[in-house]
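J.: Just a sequence and a predicted model for now, questions to come.
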Amino acid sequence: MGWLAALLVLACFLACWPAAAPAQSGKGASVSQLKLEQADDGVYLNAQVQFELPSLVEEVLDKGIAIYFVAEAELSRERWYWTDQKIAQATRHMRLAYQPLTRRWRLNVSPVPITNSGFGVSLNQNFDTLSEALDGVRRVARLRLGDISEIGDDGPHLVTFRFRLDTSQLPRPFQIGVVGQADWNISVERSARLSLEKMK
């Protein structure tokens, strides 16, 4: 009977677990909105990230050097008797660069890493100002997690969302120079239990 008592204690402990973990962030970044939505063609995550771009990073952009951001989402099914079961995962890569000839800002968005040799399958957007381009980076819209048949619509889902400035894709001299510099530590993570909402 000892194992049964231990199992009941564990179940009570998990039942009291908080509904959402606090966001963990670097350089004042935060997640102001996190929403899980269902459409006819799948399940999507929408998120709104808040952060300010440090002046040092702006200077690098002004010199024509691109910077990269990564948004990741994991969807899990909670299991009180075992570790959570991961049922979906999606990643979005973003490349932000200044175009001196046109004096415009270009944002490339892709589900796979964006390399200098070619952008592959990506969405390209042009903006007149850096502020407008950053709004496009901060708004992670319609990140597709999978089909409803694979995910299921029963009960809340545990969503873990991560967003970061990816310094690993900077030119090698910059990668060495940014090590340990707080200005380049733009990152945030947030977990929450979310129920599916119908897209309008």
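T.: Great, that's in hand.
J.: contacts and neighbour counts: CA atoms only from here.
T.: Noted.
J.: Surely I65 is in contact with A97?
T.: Yes - using Cα atoms under 8 Å, I65 makes contact with A97 at a distance of 6.5 Å.
J.: Looking at those two, which is more packed in?
T.: A97 (22 against 17; other Cα atoms under 10 Å).
J.: and the more buried one, that one's in a helix?
T.: No - using DSSP: H, G, I helix; E, B strand; the rest coil, the assignment for A97 is strand, not a helix.
J.: Put this next to the previous one:
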Amino acid sequence: MDTVTSTDFSTPCSKNAQIDRFVFLAGWLLALFLLIGLRPAWADAADIEVSQMRVERTEEGLYLSALVRFDLPQLVNDAAVKGIPLYFVAEAELLRERWYWYDRHMTSATRYMRLAYQPLTRRWRLQVAPTPITNSGLGVSLAQSFDELEDALAAVQRISRWKIAEASDVEGDAKHTVNLRFRLDVSQLPRPFQLGLAGRTDWNLATSRNQRLGPETPK
């Protein structure tokens, strides 16, 4: 029996066309994947700002009041409802302005807040302290309970007459600047939970604002 041998023929032109089509398709798919991958980051970026800030100078010291406006991104909200505590930090810094050199650091104050859902009571517990709050319960902190998350967040966002400096820290004849920084502190979250947050912009809740203070008006 005769053996029939078949041979496929291809020209250099057809191979080049196939390669060009493959490169074009691969590039188009890569661009599409990049857009898909980046979109959630844009969509989940939190909108946060210090909408109000007031610094009051009294004989007892310097007091700061502020309102920080933000909504919890969906992933952060879901984690809180499932019992993951949220840690917020407010930092205030007092600087004395100097025309001939960098501004001089006079003093600073920090407020730590821990917000956690209590499944047994179905209430939200907010702790506020001048030092980091741990699960051990050590340290001094003020605690409040709320029925709704919205009410608890309102307490986190509102800073009322927080003493950030003593009267002796403020020089009456100098100009000063008060810097306020507010953030969600992910470093205090459970370690395994932190590993899954890499590249997640929805957990980047941070904002800042400053206010200048002129020399004290003579009485």
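T.: In hand now; what should we look at? Given the structure is predicted, the values throughout are model-derived calculations rather than measurements.
J.: Post the TM-score for the overlay when you can.
T.: Superposed pair, TM-score by TM-score structural alignment, normalised by the length of the first structure: 0.80. Supporting alignment: 172 aligned residues with a Cα RMSD of 1.8 Å.
J.: My guess is A47 of the first structure contacts R139. True?
T.: Yes - using Cα under 8 Å, A47 of the first structure is in contact with R139, at 6.2 Å.
J.: Just give me how far the longest helix along the first structure sits from the chain centre.
T.: Ranked by residue count and defined by DSSP state H, the top helix of the first structure is helix 2-15. Offset of helix 2-15 of the first structure from its chain centre (Cα atoms, centre = their mean, to the nearest Å): 34 Å.
J.: Likewise for stretch 83-98 of the second structure?
T.: 11 Å.
J.: Name the residues that touch stretch 87-94 of the first structure?
T.: 68-77, 107-114, 137, 143-146, 150-151 (Cα atoms under 8 Å, 6 or more residues apart in numbering).
J.: so where in the second structure does it end up aligned?
T.: Under TM-score structural alignment, the match for stretch 87-94 of the first structure in the second structure covers residues 106-113.
J.: Next, the mean deviation of that stretch compared to the first structure.
T.: Compared with the first structure after fitting, stretch 106-113 of the second structure has a mean deviation of 0.6 Å; criterion: mean Cα distance after the TM-score superposition for the first structure.
J.: One more: stretch 49-56 of the second structure?
T.: Mean deviation for stretch 49-56 of the second structure: 0.8 Å (mean Cα distance after the TM-score superposition for the first structure).
J.: quick one: that stretch aligns where in the first structure?
T.: Under the criterion TM-score structural alignment, stretch 49-56 of the second structure matches residues 30-37.
J.: Can you list the buried residues in whichever strand or helix holds Q89 of the first structure?
T.: Using DSSP states H and E, Q89 of the first structure maps to strand 85-99. For strand 85-99 of the first structure, burial by neighbour count (16 or more other Cα atoms under 10 Å) applies to 88-99.
J.: Now do the helices in the second structure.
T.: 12-44, 74-81, 149-157, 191-195.
J.: Quick check: which of the ones you listed is buried the most?
T.: helix 149-157 (a mean of 16; mean count of other Cα atoms under 10 Å).
J.: List the contacts of that helix.
T.: Outside helix 149-157 of the second structure, the residues touching it (Cα under 8 Å, 6+ apart) are 67-69, 88, 113, 115, 124-126, 145-146.
J.: now swap in stretch 50-70 of the second structure and tell me
T.: By Cα under 8 Å, 6+ apart, stretch 50-70 of the second structure touches 46-49, 157-168, 170, 178, 207-209, 211.
J.: Same check on stretch 107-126 of the first structure?
T.: Counting by Cα under 8 Å, 6+ apart, residues outside stretch 107-126 of the first structure touching it are 90-97, 104-106, 133, 136-137.
J.: out of these, who's nearest L7 of the first structure?
T.: Minimum distance to L7 of the first structure across the contacts of stretch 107-126 of the first structure is 34.0 Å, recorded for A90 (Cα to Cα).
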